[in-house]
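Sequence below, structure please.
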Amino acid sequence: MPTASILVPHYNNPELLRPCLESLRALRADNPTHEVVVVDDGSSDGSVEWVRREHPWARVVARAENGGFVRAIQTGVDESQSEILVFLNNDTWVEPDWLKNLVDPLLSGQVEGVTGSILMNWEGTRANFLGATLNYLGYGFEVPGELPDPRGPLIPVLCACGGAMAVSRKVYLETGGFDESFGMIYEDLDFGWRLNLIGRACCLVPGSRVGHRAHSSLGRSSFERKARYYLLNPLRMLLKNGDEEGHLERMQMAVTLAQARERICLLGQSRPPGFLDRLGQLFHKETSPLVASLVEEEERTRALAEKRATILKRRRCTTREVFERFAPEPTRPWFFDEEQRQLLETAGYFELERRMYRSCGIIGRG
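Model (predicted):
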């Protein structure tokens, strides 16, 4: 049995995947005891044939249709062999000692949850991911900074990046793994939040480093698809993981603010001709997609409620305690880019957010 199964989800564009597999091939030349599984998520450009031709040492699992990052990961989990699962984005390259440093804390029992890599910029000169934090509305923020000493101690974090992390198969399955309802975006933050609630550690390993083209894989997904996930997944996290005290009031606030954000951003977004007309078929209805997805879809809502009940039974600490440890700025406003920040500011969204925080007693009324 291989010592670790490295799962690499991929969808179209073999050139994006090339540096990743070339660095893994060099890694494998020094230590061939692990397996590399490329999970092709329904590519239509010959990616499967390219991997099999150029990298026959890697195993390819081809999905019939594109289902998103989380489903591709789950396919890899089902098809892989090792007890140690390693998730790696296709838009990365790894250092020679990346894998050993990443999995050693799991194999030794030092960490009983998740270990994560330091994600660097493509040039390897700066850290783009030194952990993550979030705000009271469920929006996440990556923490960048200078590269830590690779010989330094493990760094406790709220979550590891799902594009460069390791976890034992046992822990992954026992804790429910990545939630397939997330599709993409925030699935790793949700997973880390749950792990911390049940007392499992998430730690970054300073000596495990990965170069990463930030958001290059995500960039090929349609705007409509990304918009839906950015709006819905923070709400899913809050619904599943929030404390019982004040939960309904907090959810009502979060849904109201997400609906306001949705209307402002979709109506004000500058896009090619016809784009908003296409979006209208998805979003511009009497009932917003937020309500449709979280309230009207009875089966999904029931499933989320069941997940929440399971988490509440297993938790060893509260979400308040998780926030106290990992969320130093819980009212920090979230925006995708400067254009969106200006749009939200002009429309008065951030003032609405502050008023609702005050009404819920989250910040002072002064």
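
Please count neighbours and contacts with C-alpha atoms only from this point.
Noted.

Contacts for the longest helix seen in the chain, please.
Looking across the chain with DSSP state H, the single longest helix is helix 247-268. Identification of contacts with helix 247-268 by C-alpha atoms under 8 Å, 6 or more residues apart in numbering yields 137, 231, 235, 238-239, 276, 288, 290-291, 340, 343-344, 347, 349, 352-353, 356, 360.

Narrow those residues to those in helices?
Per DSSP H, the subset of the contacts of helix 247-268 in helices is 231, 235, 238-239, 276, 290-291, 340, 343-344, 349, 352-353, 356.

ok, so of the residues you listed, who is nearest E224?
When the ones in helices among the contacts of helix 247-268 are ranked by distance to E224 (C-alpha to C-alpha), L276 comes first, at 9.9 Å.

Let me know the secondary structure of T33.
Secondary structure, DSSP: H, G, I helix; E, B strand; the rest coil: T33 is coil.

from memory it sits against I6, does it?
No: contact criterion C-alpha atoms under 8 Å: T33 and I6 do not qualify, at 11.2 Å.

the more surrounded of the two?
I6 (26 against 12; other C-alpha atoms under 10 Å).

Surely the more buried one is in a helix?
No: when classified by three-state DSSP, I6 is found to be strand rather than part of a helix.

Correct me if wrong: it contacts N89.
No: taking contacts as C-alpha under 8 Å, I6 lies outside contact range of N89: 10.1 Å.

Okay, buried residues for stretch 152-163 please.
Neighbour counts over stretch 152-163 (16 or more other C-alpha atoms under 10 Å) mark 154, 156-163 as buried.

Actually, stretch 70-86.
70-77, 80-86.

Quick one: buried ones out of the ones in helices among the contacts of helix 247-268?
Neighbour counting with 16+ other C-alpha under 10 Å marks 231, 235, 238-239, 276, 290, 340, 343-344, 349, 353, 356 as buried within the ones in helices among the contacts of helix 247-268.

All the helices of the stretch 101-250 of the chain, in order from the start?
Along the stretch 101-250 of the chain, counting by DSSP state H, counting those that start in this stretch, helices occupy 169-174, 187-197, 223-241, 247-268.

I'd like those helices written out as TSV, with distance to R320 added.
Output for these, formatted as TSV (distance: least, C-alpha to C-alpha, whole Å):
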stretch	distance to R320
helix 169-174	24
helix 187-197	10
helix 223-241	11
helix 247-268	12
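
Second chain to compare with the first, below:
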Amino acid sequence: MPFVFIVIVNWNGKVDLLECLASLKSSDYPKDRYSIVVVDNGSSDGSQAAIAREHPDATLLKNTKNIGYVMAANQGIVYALDSGADYVWVLNNDVSVNKDTLSRLVAIGEKDGKVGVIAPVIYSFQEPPRIENAGYKINFWTGQLKKLKIGRDIFADPADRSADVDSILGCADLIRALVFKKIGYLREAYELYFEETDFNVRARKAGYRVVVVKDACVKHRNASTMNRLIFRRAYLLLRNLFIFEVLNAERRHLFVFIPYYFFIHIPWFLLRGCVYGIQVKLKCRFK
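Okay, here's the model as predicted:
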């Protein structure tokens, strides 16, 4: 069985992190064939002590400050590769996995050596759970990522177990170790957001497949940490979209994308920010 390193970045997300780690304990993947690495970005909520107390088998890499998601993820990935990983499963700390999720992802990877990035279908924590993400189709002309619909865009045939996509959400990606060795790590220029999209595009350009596995599932709380920093999140999304296009799109795409970015994307993000600010003020006033 391939050896899998599970890399989780945490910053002041103790409650979500402990739930994530608890879900991993129930995994049916052989216990001697995976290892958990938590990279903590200088949390002040007791995360480090909680990990040491409740999950002593997990490796804890401690940073004295928040160095950003991508840099911390790369820190964990380097540790995993240096330790002999066959696959690296990069998990968000606000994810809860099913018992068979990892086994199903690895099984797809082992069927085809050209499968480089493997993702489960992402569900919400709402009851009843709804599908949050099953992959994206990238439009380089506009910079838009279209969510793919199960039964329409992918998995139209009920017999299909996996489907090739342009990109995946990035909260539970299983990545073949050889992919890192061929194309490098996550680009740290992004800090957070679009780093997985960039990585997926580079992997596909290098000849690897990016796939979603229909019967592998996780639940995702959807940016629990960044929901507390809504304006920072909007800034990073807008900035990183531009970086992504410049680094990955063809020149012909940029002639359309750049006007679209300034006349559509920026006004849209500004409008969303204003609406959110008004909502916050109204909530405070009428509490």
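
quick check, nearest of the ones in helices among the contacts of helix 247-268 of structure 1 to L304 of structure 1?
Once C-alpha to C-alpha is applied, the member of these that ends up nearest L304 of structure 1 is L239, at 7.4 Å.

against structure 2, where does stretch 189-203 of structure 1 fall?
The aligned range for stretch 189-203 of structure 1 in structure 2 is 197-211, by TM-score structural alignment.

Compute the inter-axis angle for the longest strand along structure 2 and helix 195-205.
Ranked by residue count under DSSP state E, the longest strand found in structure 2 is strand 209-220. Angle between the axes of strand 209-220 of structure 2 and helix 195-205 is 160 degrees (criterion: axes from the mean of the first three to the mean of the last three C-alpha atoms, to 10 degrees).

Mind listing residues that contact strand 209-220 of structure 2?
94-98, 100-102, 104-105, 108, 114-125, 134-135, 155, 160-168, 171-172, 200, 203-204.

That one vs structure 1, average distance?
Its aligned residues in structure 1 lie a mean 1.2 Å from strand 209-220 of structure 2 after superposition (mean C-alpha distance after the TM-score superposition for structure 1).

follow-up on the earlier one: got TSV for the buried ones among the ones in helices among the contacts of helix 247-268 of structure 1, with distance to L16 of structure 1 too?
Listed next are those as TSV, based on distance: C-alpha to C-alpha, whole Å:
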residue	distance to L16 of structure 1
L231	28
L235	32
L238	34
L239	36
L276	30
L290	33
Q340	28
L343	33
L344	34
Y349	37
E353	39
M356	43
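
tell me which of the residues you listed is nearest to A29 of structure 1?
L231 (43.3 Å).

surely the closest one meets L290?
Yes: counting by C-alpha under 8 Å, L231 of structure 1 touches L290, with 7.3 Å between them.

picking that back up, could I have the buried ones of the contacts of strand 209-220 of structure 2 as PyMOL selection syntax?
Applying 16+ other C-alpha under 10 Å to the contacts of strand 209-220 of structure 2, the buried members can be selected in PyMOL as follows:
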select buried, resi 94+95+96+97+98+100+101+102+104+105+108+114+115+116+117+118+119+120+121+122+123+124+125+134+135+155+162+163+164+165+166+167+168+171+172+200+203+204
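
Tell me which of the contacts of strand 209-220 of structure 2 fall in strands.
Using DSSP E, those in strands are 95-97, 115-124, 162-164, 172.

Can you tell me what C171 of structure 2 aligns to in structure 1?
Checking TM-score structural alignment: C171 of structure 2 goes with G163.

what's the spacing between its match and E353 of structure 1?
31 Å (C-alpha to C-alpha, to the nearest Å).

again, but for L119 of structure 1
32 Å.

OK, contacts around the closest residue to I138 of structure 2 other than its chain neighbours?
With sequence-adjacent residues excluded and distances taken as C-alpha to C-alpha, 6 or more residues apart in numbering, I138 of structure 2 is closest to L145, at 4.8 Å. Neighbour list for L145 of structure 2: 136-139 [criterion: C-alpha under 8 Å, 6+ apart].

rerun at 6 Å
Going by C-alpha atoms under 6 Å, 6 or more residues apart in numbering, L145 of structure 2 touches 136-138.

could you flag which of these are buried?
Buried among those by 16+ other C-alpha under 10 Å: 136, 138.

Which of the contacts of L145 of structure 2 sits closest to C284 of structure 2?
Y136 (36.8 Å).

Not counting its neighbours along the chain, what's nearest whichever residue in structure 1 pairs up with that closest one?
Y136 of structure 2 maps onto A132 in structure 1, with residues paired by TM-score structural alignment. Nearest non-adjacent residue to A132 of structure 1, counting by C-alpha to C-alpha, 6+ apart: E142, 4.5 Å away.

Just give me the match in structure 1 for Y123 of structure 2.
Per TM-score structural alignment, Y123 of structure 2 is aligned with M120.

I figured that match was touching A127, is that so?
Yes: the pair M120 of structure 1 / A127 is scored as a contact, 4.2 Å apart, by C-alpha atoms under 6 Å.

How much space separates the nearest residue in space to D166 of structure 2 that is not next to it in sequence from L145 of structure 2?
Distance criterion C-alpha to C-alpha, 6+ apart; nearest residue to D166 of structure 2, sequence neighbours excluded, is K137 at 5.3 Å. For K137 of structure 2, the distance to L145 of structure 2 (C-alpha to C-alpha) stands at 6 Å.

Give the residues shared as contacts by the two.
With C-alpha under 6 Å, 6+ apart as the test, K137 of structure 2 and L145 reach no residue in common.

State the number of residues packed around Y357 of structure 1.
The number of residues near Y357 of structure 1, taken as other C-alpha under 10 Å, comes to 19.

any idea how far it is from R213 of structure 1?
Y357 of structure 1 sits 36 Å away from R213 of structure 1, going by C-alpha to C-alpha.

What lines up with D91 of structure 1 in structure 2?
By TM-score structural alignment, D91 of structure 1 lines up with D94.

surely that match meets V15?
No: using C-alpha under 6 Å, D94 of structure 2 is not in contact with V15, being 8.8 Å away.

any common contacting residues for these two?
Common neighbours of D94 of structure 2 and V15 (C-alpha under 6 Å, 6+ apart) do not exist.

contact partners of stretch 169-189 of structure 2?
Outside stretch 169-189 of structure 2, the residues that touch it by C-alpha under 6 Å, 6+ apart are 70-71, 86-92, 116-119, 196.

now stretch 73-83 of structure 2
Outside stretch 73-83 of structure 2, the residues that reach it (C-alpha under 6 Å, 6+ apart) are 5, 7.

Tell me who's in contact with the match of Y136 of structure 2.
141-143 are the contacts of A132 of structure 1 under C-alpha under 6 Å, 6+ apart.

Alright, calling it a day.
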